[in-house]
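1. give me a model of this one.
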Amino acid sequence: MTAAPEIVELTGDFYQDPHAIYRSLRTRGPIHRVRVEGVLCWLVVDYEVAKQAFVEPNISKKVSSPEGQAILAKNGAADMFNSTISDNMLFADPPQHTRLRSLVAKAFASRAVRDLGPRITTIADTLLDEMTIRERVDLLDSYAFPLPIAVICELLGVPDDEKDAFRSWTAVVVNDSATIEARTSAGVSFFTYLTELIAKRTDDPRDDLLSELIIAKDDDDRLDQQELISMLFLLLAAGHETTVNLIGNAVLELLRDPQRAGRLRADPTGIPAYIDEILRCQGPVHLATARYTTAPITLGNQDIDAGEFIMISLAAANRDPERFAEPDRIDADRDDNRHIAFGHGIHYCIGAALARTEATIALTRLLAKVPVMSLDTAAGEPTWRKSLLIRGLAALPVRLAPPVDFTALTIGYEGRQPSMA
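-> This is a model prediction of the structure:
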């Protein structure tokens, strides 16, 4: 038996520069007992141990169960998870997870999802046309945030005359700075709308993901209405957040490296590899969603009792120097970039291909339509959101045109001699 480890207290600095803390923790071992924001858990910071934790049969994701809720409450994490959102395949174990994923995978493999690229391009171009009439913008608010919501509208087949209302509800539901009252009200409206839309698509299927989810079946098994609504909430909550912050993080690194931006603008074929390296080095998911032990286990040479809360740091695992050479450097030419930004094992993100497609198109169109872009230094250095689950910026202020020095122009004009011609 190993000795009880000390509890590492993670302070506010953890959110702004977690990698400095991870480098220190890795020198002392692959897994640590930590407390952050009152939450006590075992934190995995090692690539191989993270993969082991993802597939360990005695680690469960059923956080919405009475047992799961009790364990989260015991470790100060009860408020981290909403039962409506967690009642889906992301927070399920086999055989329930196996059944749900099999049904949902059929829908995600449909033509409605595979052929979405041209519509994403059109949506991106429309947003960019609106954005580029201004000199200063928050790129998250103007582009990265509305793009995935518009794509979700397309996926679900929301009619054009209902899209504005749909976007207004969903924008509030996924906004963690909105008041509880506002989010509750928007959530009720969203739930009611989805119930009505499911009824319409059941009677009149279309070529969209919602129709595919409704008709997807395995023998005589189908998703029931509650499972459908939970899946749609998951699509909104998980699919939206990850794509917004993948786009934002990718753009931030290009703003910090204009030469790379120039190369990708000249040769967009390199953008998919760049997106994959952003997923590894600056991915949008910081810590994987909650897990807990159902029996005593040994993980990373550490004995862990049953009923313990486990968090896996994707951010730390993907910068493990034992797995990736020069892990803190963005290198889109890596020969082997098998990161775990989308998880590992049975819970590997089912929307990974769609997220990559959205981010690739978003960046390709941005570079094509915005020839000059820089960080708006007047707004200060970008800061990271205070979130355990999401690694994303609070805002991304940019200038879309270089500043004009009118004083220099005036001096230049006044210094000229009149022509004698």
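2. all contacts plus neighbour counts: C-alpha atoms, from now on.
-> Noted.
3. could you pull out the strands for this protein?
-> Taking DSSP state E, the strands of the chain run over residues 7-9, 31-36, 39-44, 59-60, 136-138, 217-218, 221-222, 291-293, 297-299, 302-304, 309-312, 374-375, 397-399.
4. so which of those strands is the most surrounded?
-> strand 309-312 (a mean of 26; mean count of other Cα atoms under 10 Å).
5. what's it in contact with?
-> Under the criterion Cα atoms under 8 Å, 6 or more residues apart in numbering, residues 40-45, 50, 53, 71-72, 75, 287-293 lie in contact with strand 309-312.
6. same thing with stretch 228-244?
-> Residues outside stretch 228-244 that contact it (Cα under 8 Å, 6+ apart) are 84-89, 140, 144-145, 147-149, 152, 170, 174, 191, 194-195, 213-214, 284-285, 351, 355, 358-359, 390.
7. measure that stretch end to end?
-> 23 Å (Cα to Cα, to the nearest Å).
8. next, the buried residues of it.
-> The neighbour-count check on stretch 228-244 (16 or more other Cα atoms under 10 Å) flags 228-234, 236-244 as buried.
9. want to put them side by side, so please do this one too:
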Amino acid sequence: MAHDTRSDTLAGARNRPLAFPLGPGCGLEPHPAYARLREQPLARVRLPHGQDAWLATRYADVRTVLSDSRFSLAQAVGRDRPRTEAADWDQVGLMSLDPPGHTRLRSLMTKEFSARRVGRLAARARRAADELLDGVVAAGPRADLVGQFAVPLPLILNCELFGVPPGHSRFRDWVEHTLFASTVEELTAQTENWAERVTELLDLRRTDLGDDLLSSLVLAHDRDGTISEEELVALVVDLVAAGFVTVTGQIAASFYHLLIRPEALVRLAERPELVPMAVEELLRYVDLLDFTAPRYATEDVELGGVLVQAGEPVLTSLAAANRDAAVFTHADELVLDRAGAPHLGFGHGVHFCLGAHLARLELRAALEAALRRLPGLRLAVPEEDLRWR
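-> Predicted structure coming up:
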């Protein structure tokens, strides 16, 4: 009697969803279960809220979901999306649109984030990093890497890009309170007043338009009518989250991984030309984003050994994909001069991180300055005493 093992696999995957997120790994390491999941067909997962979803963990599957037009971010709007919090809301920013709507909004900012435009900030980035380290050295020998360096560096550079005075206290207060929220409730409370803060920021630019990103967006709304007020506010919120929160986390986590490997710090100090490659490897290695926003299949798609049916959501784990041993040799090791396939730390496809050039610039400036100025850099407390948010 014939037996369809593929049908059994599909049925089993649908009937036994895993509780997700999987839980914390060890420190900043991805959860060890990801290694097992990469060896199996696409997993069915159940988050605390919303509908069940598929979870892609292999590099090839994640790239497919991020770049194939059959997987849609826009289709998530208005659905009971898989999520970790009870509250849900419809968004109008870049992460809730597919082309051509996504293309329309992204094109308004592409010039501001081009390699040429961002390159103009290189000298400012080096100067800002040195100025911050002046304060660290003066206050030493112990320092708060996050509060004294990882937070203010991207804040200074993004204010430069936005055309906002770095000392604009309301803006800085909003960013820092969002960054340091210790509970979901506190973060929600901070998020609820975002419209007021963003409107204030936009009004500030309207009084003194210049050659900066926020001025361009204000003109796109006020003069050209190419974006709505709702889209304008949503874009600024997206930029704040991506430009401050993620870069601050990446700087802090990158230094952590180097500080627990003193030989890596010594090597980079002796060979500073390796810093650009080290930044790319740290972007691969650091586990900042457990999973991305859900994308919905617009038609039946074979993916990772299962049939994803039209209307079903798929989550992708960039952290898991970046540790795929089928793509990266010694994937669980930090190899500062790694070459080969590109990491997925900035995503892939049409939603590839708009601020990738700026993030790379900030990370390089942070590493180069610290390696040059602080040759004896080390953890001030035992590794086991570090607290993670």
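10. turn the strands of structure 1 into a markdown table, columns for distance to residue 411 of structure 1.
-> As requested, the strands of structure 1 are exported to a markdown table (distance: least, Cα to Cα, whole Å):
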| stretch | distance to residue 411 of structure 1 |
| --- | --- |
| strand 7-9 | 58 |
| strand 31-36 | 57 |
| strand 39-44 | 60 |
| strand 59-60 | 70 |
| strand 136-138 | 27 |
| strand 217-218 | 74 |
| strand 221-222 | 74 |
| strand 291-293 | 66 |
| strand 297-299 | 69 |
| strand 302-304 | 70 |
| strand 309-312 | 59 |
| strand 374-375 | 26 |
| strand 397-399 | 25 |
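11. quick one: which of those is nearest residue 333 of structure 1?
-> Set against residue 333 of structure 1 and scored by Cα to Cα, the strands of structure 1 come closest in strand 374-375, at 24.7 Å.
12. in structure 2, what stretch matches the closest one?
-> With TM-score structural alignment applied, strand 374-375 of structure 1 matches the range 378-379 in structure 2.
13. contacts for that stretch?
-> With contact meaning Cα under 8 Å, 6+ apart, stretch 378-379 of structure 2 is reached by 259, 260, 262.
14. just the closest of the residues you listed to residue 312 of structure 2, please.
-> Nearest to residue 312 of structure 2, judged by Cα to Cα, of these is residue 260 at 41.4 Å.
15. can you find the partner of that closest one in structure 1?
-> Match for residue 260 of structure 2 (TM-score structural alignment): residue 256.
16. number of nearby residues for that match?
-> Applying other Cα atoms under 10 Å, we find 12 residues neighbouring residue 256 of structure 1.
17. quick one: it from residue 52 of structure 1, how far?
-> 35 Å.
18. can you check residue 133 of structure 1 too?
-> Using Cα to Cα, we find residue 133 of structure 1 at a distance of 50 Å from residue 52 of structure 1.
19. ranges for the helices of the stretch 101-250 of structure 1?
-> With helices called from DSSP state H, counting those that start in this stretch, the stretch 101-250 of structure 1 shows them at 111-114, 117-131, 139, 146-156, 163-173, 180-203, 209-215, 225-234, 240-256.
20. which position in structure 2 pairs with residue 332 of structure 1?
-> The alignment partner of residue 332 of structure 1 in structure 2, by TM-score structural alignment, is residue 336.
21. identify the residues contacting the closest residue to residue 277 of structure 1 other than its chain neighbours.
-> Nearest residue to residue 277 of structure 1 in three dimensions, chain neighbours excluded: residue 332, at 5.5 Å (Cα to Cα, 6 or more residues apart in numbering). Counting by Cα under 8 Å, 6+ apart, residue 332 of structure 1 touches 270, 273, 274, 276, 277.
22. from residue 375 of structure 1, how far out is the third one?
-> Which is residue 274 of structure 1. Relative to residue 375 of structure 1, residue 274 of structure 1 is positioned 20 Å away (Cα to Cα).
23. residue 170 of structure 1 now?
-> 28 Å.
24. again with residue 241 of structure 1
-> Residue 241 of structure 1 is 22 Å from residue 375 of structure 1, by Cα to Cα.
25. what's the answer for residue 120 of structure 1, then?
-> 25 Å.
26. on that earlier part again, got the helices of the stretch 101-250 of structure 1 as JSON lines, with distance to residue 414 of structure 1 columns?
-> Below are the helices of the stretch 101-250 of structure 1 laid out as JSON lines (distance: least, Cα to Cα, whole Å):
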{"stretch": "helix 111-114", "distance to residue 414 of structure 1": "60"}
{"stretch": "helix 117-131", "distance to residue 414 of structure 1": "36"}
{"stretch": "helix 139", "distance to residue 414 of structure 1": "38"}
{"stretch": "helix 146-156", "distance to residue 414 of structure 1": "47"}
{"stretch": "helix 163-173", "distance to residue 414 of structure 1": "52"}
{"stretch": "helix 180-203", "distance to residue 414 of structure 1": "58"}
{"stretch": "helix 209-215", "distance to residue 414 of structure 1": "64"}
{"stretch": "helix 225-234", "distance to residue 414 of structure 1": "63"}
{"stretch": "helix 240-256", "distance to residue 414 of structure 1": "36"}
